[in-house]
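Engineer: What shape does this take:
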Amino acid sequence: MNPDLLWTLALLAGAVTLFVIGKPRMDVVALLVLVALPLSGVLTVQQSLSGFSDPNVILIAALFVIGTALVRTGIAYRLGDWLVKKAGSSETRLLILLMLAAAGLGSVMSSTGVVAIFIPVVLGVAARLRISPARLMMPLAFAGLISGMLTLVATAPNLVIHAELRRAGLEGFGFFSMTPVGLAILVLGIGYMLLTRRWLQHGDAQGESAAPRLTLTDLAQAYNLEERERRLRVQINSPLANQPLNELELRQQYGINVIAVERQGKFRTLLLMATGNTQLQPGDVLLVDLISPSIALLGIYQTLGLEPMPLPHSYYSVHAHELGLAEVAMPPESQLIGKTIQELGFRSQHKLNVVGLRRHGQALEGVLVDERLKASDTLLVAGEWKAIRRLQGLSRDFLVLSLPAEVDEVAPAARKAPYALLSLAVMIVLMVSGLVSNVLAALIACLLMGAFRCIDLDSAYRSIHWPTLILIVGMLPFAQALQQTGGIDLAVHGLVALLGDAGPYAILASLFAATALIGLFISNTATAVLMGPVAIATAQTLGVSPYPFALTVALAASAAFMTPISSPVNTLVLGPGQYRFSDFVRVGVPFTILVMIVSVLLVPLIFPL
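Structural biologist: Predicted structure coming up:
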């Protein structure tokens, strides 16, 4: 070994050691690497900093922006709503659906992009279901990596191996050549994550040092709303049909306070906030608050032509992006003290419903409209988030207390959702068709998002997670350093010498292991470039079909499960999942071994030796 190679290997070992220890931060270690390589003369300054111009780094930055735009337009949270709706309260069902969705999307677009888009979705779903994000983030990353094993265009290494086959005068892989093996590995991955998810949650995973924020569920429980919530459908023959609410006097006569109305639109269910002028239509589903649950008698429903509908979850949590709750207190100088709730006119003046009142910490029951307010009272109001925000400006008479955590999920650009979907579709089509490179497709999507005002410049810059980018940039020069110092050639020659006269299955396993190990230190694309020719040449030397050897290398290049730096996909979830370096080692190494066994057994069945 030459001195430069020894220094490079020592620097690589030192960086990995610091990653394992966890101090200093990973991005700081990456900056130390950027400084150490040119100072030692192994690389020039330009070579060491070349990662800043790497297309993959620009691609990841652009995908952060696209992911934030999908959050701002509400698309990410609607996807989260769909996952929650389909999963119910089952974390198991949620994990399965999440991995299937991520792998399915990743099979036709960048897995890094898919994971970047899903991260805010997973964080929102985890907060809503009150589970640790750590139990979902690594399954998301693994599904993104497995997606590269499903189709030819799913990841760059597949195309590299395809090109190597064509360069050797052979027919390349078909679009779905690897799909059977990829599907088997996806099923294996789902089962494996279901068994090992308990390893992913440690004491600080949920940020126990920070005080938990109040949620809509907390407010509903504090004011005893859950036992009073009902969903009632307006039947065709109902006397309420085609009547405005202020003429029906449902609250005064029946104790039914209509909060909002679910109305079926052309493409989706619309949520209309109830006002005195809201005219009910047949088929509307009323979200009501019963002033006293005892009036919920079937006879009254029949008289009013209302049909009780299922309510598996609180409608405040179901419609959390549109329908909000907030506690309102009154300062001592408020002119409203001594007035009744009826006299406040919350619905007419502020477009909000008073759904609860607490006095001395106790929620009052029964009819509240005639209750005179005292200085110590707090009101619970329900309505659109923007109406609650407006109430914050009326500081003389009202004091809006801390807003629940769900206010963060309100989409400020919800009306731009169709344009965001159009921009996303343009990016996917460009990536799948190959008309332009992935990075150009992502940049075009960013420009479209900005032009359609799905995101503004300030939000775009804030959306980029710079520590992740610095970590990736800092590790990229290692590939060039190992190539220039002869480290890669040494590893490849050693592998060829070890193959010897071993049987084909042993050779396949050796190729998989070598590819996966090299992929720990350099990009999976570079690994495929290096190992593809070795695999094809080995097969030709043995006089057997090169396809199982080439496919094994392609699968192994995507099997970057063992460390958080072996793939940008893993690096993306490192922070949101609050993982340690050892978490990936503990979970990823056994899974990589399982994937190797499945690949070695199944690949020869699809492409006989």
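Engineer: CA atoms for contacts and neighbours, from now on please.
Structural biologist: Will do.
Engineer: Phe52: what secondary structure?
Structural biologist: With DSSP: H, G, I helix; E, B strand; the rest coil as the basis, Phe52 sits in helix.
Engineer: and it, what is it in contact with?
Structural biologist: Neighbour list for Phe52: Ile58, Val473 [criterion: CA atoms under 8 Å, 6 or more residues apart in numbering].
Engineer: Residues contacting stretch 207-216, please?
Structural biologist: Contacts of stretch 207-216 (CA under 8 Å, 6+ apart): Tyr316, Ser317, Ala320, Gly324, Leu325, Ser402, Leu403, Pro404, Ala405, Glu406.
Engineer: Which residue is the nearest non-sequential neighbour of Ala163?
Structural biologist: Distance criterion CA to CA, 6 or more residues apart in numbering; nearest residue to Ala163, sequence neighbours excluded, is Gly172 at 7.0 Å.
Engineer: Repeat that for Cys446.
Structural biologist: Cys446 sits nearest to Ile66 (CA to CA, 6+ apart), 6.2 Å away.
Engineer: so how far is Arg251 from that neighbour?
Structural biologist: Using CA to CA, to the nearest Å, Ile66 is found at 45 Å from Arg251.
Engineer: Report how many residues lie close to Ser566.
Structural biologist: Residues near Ser566, counting by other CA atoms under 10 Å, number 24.
Engineer: Kindly spell out which helices and strands sit in contact with the lengthiest strand in the chain.
Structural biologist: Counting by DSSP state E, the longest strand found in the chain is strand 256-264. Applying 3 or more CA pairs under 8 Å, 6 or more residues apart in numbering; DSSP states H and E, we find strand 256-264 packed against helix 250-254, strand 269-273, strand 285-290.
Engineer: Before we compare anything, build this one as well:
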Amino acid sequence: MQLDMIVTLSVLAGAAALFVSGKVRSDLVAICALVILVLFDILTPTEALSGFANSVVIMMIGLFIVGGGIFQTGLANIVSGKLLKLAGTNETKLLVTVMLSTSFIGAFVSNTGTVAVMLPIVISLAMSANVSPGKLLMPLAFASSLGGTLTLIGTPPNMVIRETLAKNGIAELTFFSFTPIGLVCLALGTVLIIVFSKWLLKSRTDEDGSRSGGQSVHHLAQRYSLTGHLYRVQADSKSGIVLKPLKELSVLQQYGIHISEVRRKTSHKNPFFKTINGEMAGPDTVVMDQDILYVKGTFQQVEAFAEDCGLTLLDHQATERVGGAETDGYASAENGIAEVLIPPNSKHINQLIKHSGFREQYSVNVLGIQRKGEYVLHGLKDEKIRRGDALLVQGTWKNIAVLSNEQADVVVVGQPQETAASMPLSHKAPLAGGIMALMVALMIADLFPAVISVMIAAVLMVVTGCLRNMDSAYKTVNWESVVLIGGMIPMSVAIEKTGAASLISQGLVDSLGSAGPLALLAGIYFATSTLTLFISNTACAVLFAPIALAAAVQLGVNPVPFLFAVALASSICFAVPFSTPPNALVMSAGRYTFMDYVKVGLPVQLLLGVAMVALLPLFFPF
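Structural biologist: I've put the predicted structure just below:
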């Protein structure tokens, strides 16, 4: 057993060194450590693979899928917009807003579930505020753990010490017994995390995910100044164009404008699940009551069209959604824009746009021409296509993909299918919100194990179309984080199995018991805190709760502060990415290294520990 303990601790030290160096992928390090423990017969194959069957790992996969649905439907953009109005673009205000809202949710929902809900929202918020997501995501993970200290159900260690105290007839902890010390912990932790994260976390930029040949949809719309010529008008029952197909209206010939898209509500009965359906405007499109038309032209042209036809001009310009991947009126999950190059041997050279057949043959509209660095946006139907022109076209993503196959006469820049896959399914946002609310409600009600509640939500995200298909669901999962956690969970089994954990904890009590209750309290707190770096917080609480109780009884002092020290130290574990699932969940999205957690999380964890050791006797006297 002594040899097994030495091997286990050596493997743990070697893995930690490789994590710190960052030269080897963290998931590969975890798997290699696992294999070594099996080869030395410290773990059985079943024990080694137990991490991948652990409910935490399965729950992480489900939560990635739920988060993907929230992001893909644009719900994250909507919620982040509300938070942005509340906090503005000031980085410190954003940090405070994110941390306090996350902590509040974390008081009632598991920290893993809290981070899964907030992760896509905070990424969208960071993009909208032009702040690096890396500045917000680590504080998000830490705040979810701080929120767990506020209530009895906030984190499993709280339940463990409640059970230990109740079983021994010492105290009966209520739902809010943790709240006073938890609020102090939250306040101090929030200040410390903000200070250290602003000081030590570097800004990390990532490229826009919705691309069209190296240029995002948003960038294309900006470059062609589309939104400077895009307006919204709404029809009602008195409008002269209602129930008429667009081909009968001759709006292009009469007003010189182009109707690019028609959007209408598809449900009026259920106030929670109203959706907006957008469709490309074609000759046979019939205008209905309350339809919103996206119209391209000068303001004077659009105003004349609206007055003559009894339409309401909704705004002076239809603005782009800067915070998301969607550009109103030109790009959505169904429709999009793309740039098309005209090769030298194209049959379209010297053809007028109106005779080129783009609309008739490919069902796409030409919105603009880039010619020698200049942009032609008006009078397009009478413009000749010239050698070297680039055309901006709009159509369904499917039709743009078909156009990309016609490489003899046109060359579509980029990959339309990939761009389409990145566009938000905005009409599904209310549904995604309902599924997320259902997941939170099931977790709070505790009708099922948390992992089952998460899996229900993940399945619903796919079957209801909030994610396009199972392939999309799989792509939302960060497998490096999953393998890292799955590989490190059996490490805790090895530490306990070889006796290393019990040896450390018992030695602590033997050495500090004679130094007085405060010294023993500090020893138990920091021993628990240290062990959270290597085994789960629940396992730490289970291991140290009886030791803390026995030590307090032996000294003849109140065991409650010692048990609270175990619960708090088990929850406040920030120094390594694999100490809690939330830390692992944000690692990839924030583009963090192992050392980022050490630089920010370790000082916060140590300083909070010092504060908790000093304050616990004030809340729970010896």
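Engineer: re earlier: more neighbours: which of Ile66 and Arg251 of the first structure?
Structural biologist: Taking neighbours as other CA under 10 Å, Ile66 of the first structure and Arg251 compare with Ile66 leading, 31 against 18.
Engineer: so which strand or helix has the more buried one?
Structural biologist: Using DSSP states H and E, the element containing Ile66 of the first structure is helix 55-72.
Engineer: For that helix, buried residues please.
Structural biologist: For helix 55-72 of the first structure, burial by neighbour count (16 or more other CA atoms under 10 Å) applies to 56-72.
Engineer: can you check stretch 230-249 of the second structure too?
Structural biologist: Those would be Leu230, Tyr231, Arg232, Val233, Gln234, Ala235, Asp236, Ser239, Ile241, Val242, Pro245, Leu246, for stretch 230-249 of the second structure by 16+ other CA under 10 Å.
Engineer: cool, stretch 601-609 of the first structure as well?
Structural biologist: Leu602, Val603, Pro604, Leu609.
Engineer: what does stretch 207-222 of the first structure give?
Structural biologist: Buried, per 16+ other CA under 10 Å, within stretch 207-222 of the first structure: Thr215, Leu216, Thr217, Leu219, Ala220, Ala222.
Engineer: Show only the entries of these found in helices.
Structural biologist: Of these, the ones assigned to helices by DSSP state H are Leu216, Thr217, Leu219, Ala220, Ala222.
Engineer: In the first structure, what range does the host helix or strand of Leu137 of the second structure match?
Structural biologist: Using DSSP H and E, Leu137 of the second structure maps to helix 134-147. Alignment of helix 134-147 of the second structure against the first structure: residues 134-147, by TM-score structural alignment.
Engineer: mean per-residue distance, that stretch to the second structure?
Structural biologist: Stretch 134-147 of the first structure differs from its equivalent in the second structure by a mean of 2.5 Å after superposition (mean CA distance after the TM-score superposition for the first structure).
Engineer: Just give me the neighbour total for Gly283 of the first structure.
Structural biologist: Neighbours of Gly283 of the first structure (other CA under 10 Å): 18.
Engineer: hmm, back to that, can you identify the element that follows the helix holding Ile66 of the first structure toward the C-terminus?
Structural biologist: In N-to-C order, the element after helix 55-72 of the first structure by DSSP H and E is helix 75-87.
Engineer: Show me which positions of the helix or strand just after that next one end up buried.
Structural biologist: Per DSSP H and E, the first helix or strand lying C-terminal to helix 75-87 of the first structure is helix 91-106. For helix 91-106 of the first structure, the neighbour count (16+ other CA under 10 Å) marks 91, 94-106 as buried.
Engineer: and if you look at stretch 256-274 of the first structure?
Structural biologist: Neighbour-count burial for stretch 256-274 of the first structure flags Ile256, Asn257, Val258, Ile259, Ala260, Val261, Glu262, Arg263, Leu271, Leu272, Met273, Ala274 (criterion: 16+ other CA under 10 Å).
Engineer: so what's the third one up against?
Structural biologist: Under the criterion of CA under 8 Å, 6+ apart, the contact list for Val258 of the first structure reads Arg251, Ala274, Leu286, Leu287, Val288, Asp289.
Engineer: Would you mind giving the residues you listed as JSON lines with distance to Gly338 of the first structure added?
Structural biologist: Below are the contacts of Val258 of the first structure laid out as JSON lines (distance: CA to CA, whole Å):
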{"residue": "Arg251", "distance to Gly338 of the first structure": "22"}
{"residue": "Ala274", "distance to Gly338 of the first structure": "26"}
{"residue": "Leu286", "distance to Gly338 of the first structure": "32"}
{"residue": "Leu287", "distance to Gly338 of the first structure": "30"}
{"residue": "Val288", "distance to Gly338 of the first structure": "27"}
{"residue": "Asp289", "distance to Gly338 of the first structure": "25"}
